[in-house]
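Asker: can't give you the sequence, but here's the structure:
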């Protein structure tokens, strides 16, 4: 079977043409073409000493346009109707994470009207790596999409080093299909997100003006690339020469305005892709002269519990937060049910307002 990108694990054109009407090979900004690897990358100093996945990244770093396999062009009610979407949940998910997606659909990512405004949901994904497993997982996403109408999938290898590509392709889709959405939650599929609290926080912002900059989460600053080859986040000088990164929000989850999303996409067109997606967003913000801001309710490094004698998953600790990373699917389901239990007691000050930690039962 002939493939159109070497080493990018793309499905064949014939396979996509045989797909059901729920999938599509769009001509609206995407087309079947050859994205050949950049031969000159091999001339980079010490290229052959780099890990294979980094060599592959450098060969294909310039590739930004891939066919859509699954699309939801009407998710926001069309471009003209997208102003009705107050909070769009943009959830990064890999094809194999079926259980996570199903739990999120039943919990914090449920599409609903909250406090008079609409919350909508989209999962964004690439394709599994290769072979029969790839075919099965693509079929799985197709079946999910047929039932829930909530998946965007592009024909590129879904991997950690392609997360930035996933973000850019989504922002391109948003510009075309959902340009007037007020706010976005950009997050992973293993976070606990209190989306009701997010709506109320966003509604509290001055004038609730979608044309203003907003980018909030857990800000990370005064750090630079990890040069240790054994790290998942290893970035050699051949990929990023500078020893520092601009401030950025941890990629587990952050909130941004529709305006800021459009600015990031505009900046991305002239910024070389960096494989660490949250850092890349920070670079785009910095180029636009904008900055990320911290919110104490976003805990992408987890929620600090001061004693091992306390239950770290007691719902009373989580009722007032915005987002906490990381959760297993069953933990997410239980936590969502727990924070909505009308009998749940939360004595003392709330998480957001208190200066000192005061926990349930203390």
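Answerer: Received, thanks. Bear in mind the structure is a predicted one, so any value in this text is a computation, not a measurement.
Asker: switch to C-alpha atoms for all contacts and neighbour counts from now on
Answerer: OK.
Asker: in stretch 194-212, what counts as buried?
Answerer: Along stretch 194-212, these residues count as buried under the neighbour rule (16 or more other CA atoms under 10 Å): 194, 195, 197, 198, 199, 202, 209, 210.
Asker: ugh, wrong one, I meant stretch 312-325
Answerer: Residues of stretch 312-325 classed as buried by neighbour count (16+ other CA under 10 Å): 313-325.
Asker: for stretch 280-293, same thing?
Answerer: Under the neighbour-count criterion of 16+ other CA under 10 Å, stretch 280-293 has 280, 281, 282, 283, 284, 285, 286, 287, 290, 291, 292, 293 buried.
Asker: Any chance of CSV for those, columns distance to residue 113 and secondary structure?
Answerer: CSV is the format used below for these (distance: CA to CA, whole Å; DSSP: H, G, I helix; E, B strand; the rest coil):
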residue, distance to residue 113, secondary structure
280, 32, helix
281, 29, helix
282, 31, helix
283, 34, helix
284, 32, helix
285, 31, helix
286, 34, helix
287, 36, helix
290, 31, coil
291, 31, coil
292, 28, coil
293, 27, strand
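Asker: Comparison target below:
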């Protein structure tokens, strides 16, 4: 009896095996076709992103040239009285093509920074070899007068140079500011909460943000972030503050900039500025739980930031919507902003967009 049953099972497996293979092939083919179709459908939307800002700034430039929009008076980028009355200077590293990110900041958390003399906002750009793009940036600055262009080529490898340029500009133009916040242009900022915290908890001799401890360099030759022993000869990095957003107390700005002339340059700007250079001058690296340590570690919903200061890597549209939600105390998060749903959506965007 057992023998016959075993034979029946074997016969069934042999009959089902071709069917299973066929089903797997059909499912794989359908998935591949769906992938290609969705990619083709999404592709035109990717191309329209560039067309949008080009047409917009061409139009603005034509209005300025024709006199429909008056050219604003040239205002000195320096702070009045060396920034003595500036409570917080916000410096945003940005690339030339990130028009949408800068506009989103101006419309949201950066808008209230126009209230003098407490807070000032500046975008820091490097040099681009595309003359057309450079013209667009100059047009943008004619309108907003909030852009600093440094002689640093726009490359990821040059982020350390750009951060050093931020310190240099601040020391030269606003040396008496109370605090300097360096924040990337894809970071959501609850600025009122940060200002409230600093007014209640003054900081000195400090770099404040998400503290990273006991971090070791990647030594594998297969790693994109590989650091050789010649580039860095210690087992661990010093404690440093994660790069998307960190706050520097004004009393150490000059010393921190001077240290960049003595500490050898390093490829990771946060390790370099807030780790190596900070350690060189004996300043403190302080942790603040409301500074984001992760990559989109909260859903893109303003209500998620009622008790947070920063969140990393949000799109311009998300930033604008989140800011509006943050202002409305009765606002609720949408279903698509729940953790698992927006993670799936993020994966979909990463694949197709």
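Answerer: Cool, got the structure. The shown structure was predicted, so the numbers you read here are calculated from the model rather than taken from an experiment.
Asker: quick one: TM-score?
Answerer: Once superposed, chain against chain, the TM-score is 0.68 (TM-score structural alignment, normalised by the length of structure 2); 259 aligned residues with a CA RMSD of 2.2 Å.
Asker: And the strands in the stretch 101-250 of structure 1?
Answerer: With DSSP state E, counting those that start in this stretch, the ranges of strands along the stretch 101-250 of structure 1 come out as 112-114, 117-127, 151-157, 183-188, 191-193, 215-217, 219-220, 248-249.
Asker: Ok, the stretch 251-353 of structure 2 next?
Answerer: Under DSSP E, counting those that start in this stretch, the stretch 251-353 of structure 2 gives strands at 284-287, 310-312.
Asker: JSON lines please, covering these and showing distance to residue 100 of structure 2.
Answerer: Shown next, in JSON lines, are the strands of the stretch 251-353 of structure 2 (distance: least, CA to CA, whole Å):
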{"stretch": "strand 284-287", "distance to residue 100 of structure 2": "31"}
{"stretch": "strand 310-312", "distance to residue 100 of structure 2": "16"}
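Asker: and residue 349 of structure 2, which of the ones you listed is closest to it?
Answerer: Comparing the strands of the stretch 251-353 of structure 2 by their distance to residue 349 of structure 2 (CA to CA), the top pick is strand 310-312, with 16.7 Å.
Asker: quick check: that closest one aligns to which part of structure 1?
Answerer: Under TM-score structural alignment, the alignment places strand 310-312 of structure 2 onto residues 323-325 of structure 1.
Asker: Need the residues that contact the matching stretch.
Answerer: For stretch 323-325 of structure 1, the external contacting residues (CA atoms under 8 Å, 6 or more residues apart in numbering) are 190-194, 252-253, 297-303.
Asker: contacting residues for the equivalent of residue 190 of structure 2 over in structure 1?
Answerer: In structure 1, residue 190 of structure 2 lines up with residue 194, judged by TM-score structural alignment. Counting by CA under 8 Å, 6+ apart, residue 194 of structure 1 makes contact with 108, 319, 320, 321, 322, 323.
Asker: Could you rerun that using 6 Å?
Answerer: For residue 194 of structure 1, the contact set (CA atoms under 6 Å, 6 or more residues apart in numbering) comprises residue 322.
Asker: how close does the match of strand 310-312 of structure 2 sit to structure 2?
Answerer: Compared with structure 2 after fitting, stretch 323-325 of structure 1 deviates on average by 0.6 Å (mean CA distance after the TM-score superposition for structure 1).
Asker: Out of the contacts of stretch 323-325 of structure 1, grab the one that's most surrounded.
Answerer: residue 192 (31 neighbours; other CA atoms under 10 Å).
Asker: Next one: it from residue 95 of structure 1, what distance?
Answerer: Going from residue 192 of structure 1 to residue 95 of structure 1 by CA to CA, to the nearest Å gives 20 Å.
Asker: In contact with the aligned partner of residue 278 of structure 2 in structure 1, which residues?
Answerer: Matched by TM-score structural alignment, residue 278 of structure 2 corresponds to residue 285 in structure 1. For residue 285 of structure 1, no contacting residues are found, by CA under 6 Å, 6+ apart.
Asker: and the gap between residue 285 of structure 1 and residue 335 of structure 1?
Answerer: The value you get for residue 285 of structure 1 to residue 335 of structure 1, if CA to CA is used, is 33 Å.
Asker: Ok, residue 323 of structure 1 next?
Answerer: Between residue 323 of structure 1 and residue 335 of structure 1 the distance is 12 Å, computed by CA to CA.
Asker: do residue 167 of structure 1 as well
Answerer: Distance from residue 167 of structure 1 to residue 335 of structure 1, by CA to CA: 28 Å.
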